[in-house]
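Novice: Structure for this input, please:
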Amino acid sequence: MKIKAVIAAVVLAALSLTGCSAPSEKGLEYLQEEEYDKAIEEFQKAVDKDDNPGDAYRGIGIAKWEQEDYEGALEAFKSALENGAEKTGTLYNFIGCCALRVGDASSALNYFNLGISQEDNSEELLQEMKFNVVSAYEQMEDWESAMSKLQEYLQEYPDDEKAQKEMTFLETRL
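Specialist: Sure thing, here's the model as predicted:
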């Protein structure tokens, strides 16, 4: 995922909101500065105060993702959903990517599909999630489904060189 762009978008959106709490603002600043432990600490303060916990958990998830703590990020992102964070394609994609990283391809597939169904997706995010669906099927060793999804993907994005290479790989699996 192109995390730096996601962090910038999250920071800009949060700072444009009125009523954003001090811990969340500080947490966003720490995310931008790549001081992830401090960001987690600030977002946790917001969670503890029950001050927009959904967004605070999302911030914790992003920080843990950047630290490559995928289990921790997965837990935080799920907590974000449970605590009222907006259900966006970006959030579902994060959850799906975390699930893939911890070896739960079946759950990842579900989250990618939920993400694809959201209305807020940019074309770039939609393309990424569709490719991630292929990756989830591959991790499950469901080569036929992976091939089918990759063929659909390549019809939509024929110039994607990474996907073309993936087709060569999948052809060796069937």
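Novice: Please count neighbours and contacts with C-alpha atoms only from this point.
Specialist: Noted.
Novice: Which positions in the longest helix along the chain come out as buried?
Specialist: Identified as the longest helix of the chain according to DSSP state H is helix 123-139. Neighbour-count burial for helix 123-139 flags 125-126, 128-139 (criterion: 16 or more other Cα atoms under 10 Å).
Novice: what about residue 82, distance to residue 97?
Specialist: According to Cα to Cα, to the nearest Å, residue 82 and residue 97 sit 18 Å apart.
Novice: Would you mind telling me which of the two has the busier surroundings?
Specialist: Higher neighbour count among residue 82 and residue 97: residue 97, with 28 against 12, using other Cα atoms under 10 Å.
Novice: with the buried residues of helix 123-139 in mind, which one is nearest to residue 107?
Specialist: The shortest approach to residue 107 among the buried residues of helix 123-139 belongs to residue 136, at 8.9 Å (Cα to Cα).
Novice: Now show me the structure for the sequence below, then we'll compare the two:
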Amino acid sequence: GTVCDAFTTHADMANTFREIAGCKEPDSDMPGRSIVPLLEGRRPDDWRDEMHLQFNGVEVYYTQRTVFTQDWKYVYNAFDFDEMYDLRRDPHEMHNLAAPCRNPIGHDNVPEKRSPDEFQPWPELSQELNEVRREMLGRMWRFAAARDDTIFNPYFTVALTPYGPGSVDYEA
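Specialist: All right, here's what the predicted structure looks like:
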């Protein structure tokens, strides 16, 4: 057997089955694309390099948007601290780089006692991690804008985030 690390989703299955059944063109109204090339050991140059997940909650409360690549995962939590994980170094997502104060006490230099100042919703990050955060949020909001995501709304918890959906150029 072989291992393929290409991102696929259940939305790819319909067009995969259509291609296997001999349909000439993929159905453009269906999301996803055929994974037949991957099954044949070929990876198209334009294969997706990111995946997106969403949970809509109620209005903005409990809303989540997630984007991940082979290297990074970013979770936007409209109701709580965001999450960011280095998937190469931390594949089990145990160390939240976006909000270190949320890591368990005793975990990787987390002190036994914490100052209330540590619990900032948007903590300072190193320049390198801030660049990753900005890139991942850019990917997330471009994806959301292209699909008229309901996350684009006037609620202040969305509108005021530093790299929120308003930071993306998109056609309304």
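Novice: TM-score for these two?
Specialist: The TM-score (TM-score structural alignment, normalised by the length of the second structure) is 0.28; 76 aligned residues with a Cα RMSD of 4.6 Å.
Novice: Tell me where the first structure has helices.
Specialist: Using DSSP H, helices in the first structure cover 3-16, 22-32, 36-48, 53-66, 70-82, 89-101, 105-116, 123-139, 143-156, 161-171.
Novice: What is the top helix by length along the second structure packed up against?
Specialist: Determined from DSSP H, the single longest helix within the second structure is helix 127-146. If you count contacts as 3 or more Cα pairs under 8 Å, 6 or more residues apart in numbering; DSSP states H and E, helix 127-146 of the second structure packs onto strand 64-68, strand 72-77.
Novice: mind checking how far the residue nearest the centre of the first structure is from residue 76 of the first structure?
Specialist: By Cα atoms, centre = their mean, the mean C-alpha position of the first structure lies nearest to residue 94, the distance being 1.3 Å. Distance, residue 94 of the first structure to residue 76 of the first structure, using Cα to Cα: 11 Å.
Novice: cool, and residue 153 of the first structure?
Specialist: Counting by Cα to Cα - residue 153 of the first structure and residue 76 of the first structure are separated by 30 Å.
Novice: Looking at the two, which is more packed in?
Specialist: Neighbours per residue, other Cα under 10 Å: of residue 153 of the first structure and residue 76, the larger number sits with residue 76, 24 against 18.
Novice: So the more buried one is in contact with residue 53, correct?
Specialist: No: in this structure, residue 76 of the first structure is not within contact of residue 53 by Cα atoms under 8 Å, at 10.3 Å.
Novice: Contact partners for the closest residue to residue 132 of the first structure other than its chain neighbours?
Specialist: Nearest in space to residue 132 of the first structure, with sequence neighbours left out and distances taken as Cα to Cα, 6 or more residues apart in numbering, is residue 112 at 7.1 Å. Applying Cα atoms under 8 Å, 6 or more residues apart in numbering to residue 112 of the first structure gives the contacts 92, 93, 96, 129, 130, 132, 133.
Novice: No further queries at this time; thank you.
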